[in-house]
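Asker: requesting a structural model of the entry that follows:
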Amino acid sequence: MAEQQRRPTLMDVARAAGVSRALVSIVMRGAPGAAESTRQKVLEAARELGYRPDSRARLLRSSRTRLLGLSFFSAHPFHAEIVDAAYAEATARGYEIALSAVAHGRPETRAIESLLDVGSEALIMISPTLSSQELERYAGQVPVVSLLRNDVGDLVDSVSSDDHAGIRIAVDHLAGVGHRSIVHVDGGTAVSADQRRAAFRTEMERHGLEARIIPGGPTEEDGLTASRSLRADLPSAVVAFNDRSALGLIEGFRADGLKIPDDVSVLGYDDSQFARLSYMQLSSISQDAPLLAATAVKQAVDRVEGAKEPAHVVRTPHLVVRKTTAPPRTT
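Answerer: The predicted structure follows:
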């Protein structure tokens, strides 16, 4: 069996470039002190040898990991969009992201503890389900930023979307194009479900309309089940808890021979990748995942780098109108 190839070192690069090891170190750190011609010669030698700096050793020497731990729920595609945006923002700020999923058989506490085990300097938790006391306990170890949930106590940072504003925008849109029979399929026990239920009641009352709420949940199956419960008394429009629920509703309605939006308008929430699919074109309330992720990363970095007090940022969502909402059909 061939001997495993040895990883190139700074000294290997120095020999290949014909310079000192100290000069190679200067070039690799991007520090001043090397002429441009020398810098290019060192970088070319490093490329030819396949040299890569050992970031782990550097971090250990500095007693810093520059890691931001991010926990998310693997069953929620919208969380993946936030993760994508968080990577870009962390890189721009000189940090790395360590991911840990909450999944079937892997509770949120295990996901968080694994992030602490690898030396995360701060935690970003997407839609945490732990109590505020549990979150504050982790905040006693490292800065904690709760993303998409703001009822997290005084010691935890939060970045959230204004759920009441989102539902107000949804109801205003549907009522504004003429709908009077509007139903909300709620999110069950999901994070933000209570806030959106309460907002729907308030906003429907403001329009002088009956607030009809159907039990639901955050998945396509929940939306499909809700569509069946609406067969006997079909509304002209539905506000779903999220885009996944909206997709289930649409599937159920179409299976019953209904046309969207001719027979019933469906409005989602999140403006996820599902909503933007060419064959779906779902109208939705956008929470702007990239903006939320960038704000959460900024707060985490600020706390790591010296900010003393937790911050609480609430962003206002906006409406994206596509092809699943329209004025009600006149009879």
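Asker: from here on, just use CA atoms for contacts and neighbour counts.
Answerer: Noted.
Asker: which elements pack onto the helix or strand containing G248?
Answerer: Assigned by DSSP states H and E, G248 belongs to helix 243-255. Other helices and strands packing on helix 243-255, by 3 or more C-alpha pairs under 8 Å, 6 or more residues apart in numbering; DSSP states H and E, are helix 220-229, strand 265-270, helix 273-276.
Asker: how about these in CSV, adding distance to R149 and mean neighbour count?
Answerer: Shown next, in CSV, are the helices and strands packed on helix 243-255 (distance: least, C-alpha to C-alpha, whole Å; neighbours: other C-alpha atoms under 10 Å):
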stretch, distance to R149, mean neighbour count
helix 220-229, 22, 21
strand 265-270, 14, 28
helix 273-276, 21, 18
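Asker: quick one more, to check against the first:
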Amino acid sequence: MTPASTDRDTPGRPRRVTMRDVARAAGVSQPLVSIVFRDVPGASEETRAHVLAVAGQLGYRRDERARLLRQGHSRLLGVAFEPVQPFHGEILDGLHAAAHQHGYDVVLAAVTPHRGEDAALEALLRDRCEALILLGSALPQTRLEQISATLPVVSVTRAFDSTAFDSVTTDDHRGAALAVEHLISLEHRRIAYIDADREAGGARRRAGYQDTMAAAGLGEQMLIVRGGASEAGGAAAITQLLARDPAPTAVIAFNDRCAVGVVSQARVLGRCVPGDLSVVGFDDSEQASLPYLDLTTLAQDPHLLAHTAVDLALRRLDATAEDTAVTGEHTVLPAQLVARTSTAPASR
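Answerer: This is a model prediction of the structure:
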């Protein structure tokens, strides 16, 4: 018998194989099948082997989520993320690994132009996730505090100071400062910054650029244009910057995606990178090291961000289980400059 051949199936529409199907095919009772799948005493080794073999032939998969929910736990961590951000994908890989180490699984909810973050969070709540991990959340702090009243919330890449929930970020301010210091060491003075103030970390990166330029006596050389976190935003921003007289000799982009747009459009406009224009990104995403780009960037550690986020979520869950109070923990990880060939000494 196959999963599609039971008398309750709708023609052409496969259904989930149940324990009843396994019992019928194996010629044993359903309670005996349950004993085998729960791995408790009550069945001989021969019967166990027979039932498991039949289950494998039928493609039976035990509904672990339903079992856990009956016990009052889902063992699920809900993650809201933006699919268009490559760096979020790298964090997701780390979240899966970290959750698995603690016996948890991850449920994903995408935030897209046609699906807001609130809608994504509602989907995760319907899935009975035990904690929420939000990548680059754009929600106000008051909304996150409201959600955290019912389950743990961890913000990743966007810093907060709330006592009600936790966050883990990279030191965006220091990262931008390292970018400016690197370009100054290459004798650049007309250094522009492409801003994305509404993105996670945007305000701190802009402040890092401004503070370091001012400290170096280059306050009059500061030039900030809005570009956003996409390739298109970077292309539009560099078109505007290169139309200025004098044009900047170096640009710090909000992130690597923005930097890709800067490099591509600069070359379209006849500028050589790095001969005419040095470019720095942020994230050290996988695309940054591609040979045609070889982007100087500020490295964030996606796996350390992920593991820290999972640890913070489980810390809250443990505290809830023990009925103990915890305050917000906000971890800031260091940024590291990775120098590649998209930056060079300023042309004389």
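Asker: counterpart of M125 of the first structure over in the second structure?
Answerer: Alignment note (TM-score structural alignment): M125 of the first structure maps to L134 of the second structure.
Asker: so that match sits in a strand?
Answerer: Yes. Assessed by DSSP: H, G, I helix; E, B strand; the rest coil, L134 of the second structure belongs to a strand.
Asker: enumerate every residue touching it.
Answerer: 79-81, 153-156 (C-alpha atoms under 8 Å, 6 or more residues apart in numbering).
Asker: equivalent analysis for E203 of the first structure, please.
Answerer: Residues in contact with E203 of the first structure (C-alpha under 8 Å, 6+ apart) are 167-168, 171.
Asker: quick one: contacts for the nearest residue to A232 of the second structure once chain neighbours are set aside?
Answerer: Closest residue to A232 of the second structure apart from its sequence neighbours, by C-alpha to C-alpha, 6 or more residues apart in numbering: G261 at 5.9 Å. G261 of the second structure is in contact with 230-235, counting by C-alpha under 8 Å, 6+ apart.
Asker: can we see that at 6 Å?
Answerer: 231-232, 234-235 (C-alpha atoms under 6 Å, 6 or more residues apart in numbering).
Asker: could you do N255 of the second structure as well?
Answerer: Contact analysis of N255 of the second structure by C-alpha under 6 Å, 6+ apart lists 281-282.
Asker: same question, F282 of the second structure
Answerer: 255-256, 297-298.
Asker: identify the residues contacting the corresponding residue of the second structure for D157 of the first structure.
Answerer: Superposed on the second structure with TM-score structural alignment, D157 of the first structure falls opposite D166. By C-alpha under 6 Å, 6+ apart, D166 of the second structure lies in contact with 154, 328-330.
Asker: tell me which of those persist in the first structure.
Answerer: Checked against the first structure using both residues aligned by TM-score structural alignment, their matches' C-alpha atoms under 6 Å, the contacts of D166 of the second structure keep these contacts: 154, 328-330.
Asker: from the residues you listed, which ones fall inside strands?
Answerer: 154, 330 (DSSP state E).
Asker: can you pick the most crowded of the kept ones among the contacts of D166 of the second structure?
Answerer: V154 (31 neighbours; other C-alpha atoms under 10 Å).
Asker: tell me the counterpart of that residue in the first structure.
Answerer: For V154 of the second structure, the aligned residue in the first structure is V145 (criterion: TM-score structural alignment).
Asker: check the gap between that match and L292 of the first structure for me.
Answerer: Between V145 of the first structure and L292 of the first structure the distance, using C-alpha to C-alpha, to the nearest Å, works out to 11 Å.
Asker: which stretch of the first structure lines up against stretch 304-314 of the second structure?
Answerer: The aligned range for stretch 304-314 of the second structure is 291-301, by TM-score structural alignment.
Asker: superposed on the second structure, where does that stretch end up, distance-wise?
Answerer: Compared with the second structure after fitting, stretch 291-301 of the first structure deviates on average by 1.2 Å (mean C-alpha distance after the TM-score superposition for the first structure).
Asker: centre of the chain to that stretch, how far?
Answerer: Centre-to-centre, stretch 291-301 of the first structure and its host chain are 10 Å apart (C-alpha atoms, centre = their mean, to the nearest Å).
Asker: can you map out the helices along the stretch 151-300 of the first structure?
Answerer: Taking DSSP state H, counting those that start in this stretch as the criterion, the stretch 151-300 of the first structure contains helices spanning 163-176, 193-206, 220-229, 243-255, 273-276, 289-304.
Asker: was I right about T249 of the second structure contacting P274?
Answerer: No. With contact defined as C-alpha atoms under 6 Å, T249 of the second structure does not reach P274; the gap is 9.1 Å.
Asker: the more surrounded of those two?
Answerer: When T249 of the second structure and P274 are compared for neighbours, T249 comes out ahead with 22 against 19, by other C-alpha under 10 Å.
Asker: ok, and the closest non-adjacent residue to the aligned residue in the first structure for that one?
Answerer: Under the alignment (TM-score structural alignment), T249 of the second structure pairs with S236 of the first structure. Nearest residue to S236 of the first structure, sequence neighbours excluded (C-alpha to C-alpha, 6+ apart): V264, at 4.7 Å.
Asker: which position in the second structure aligns with that neighbour?
Answerer: With the correspondence set by TM-score structural alignment, V264 of the first structure lines up against L277 in the second structure.
Asker: shouldn't its match be in contact with V251?
Answerer: No. Contact criterion C-alpha under 6 Å: L277 of the second structure and V251 do not qualify, at 7.4 Å.
Asker: can you get me a residue count around G176 of the first structure?
Answerer: 12.
Asker: go on, G257 of the first structure?
Answerer: Neighbours of G257 of the first structure under the rule other C-alpha under 10 Å: 9.
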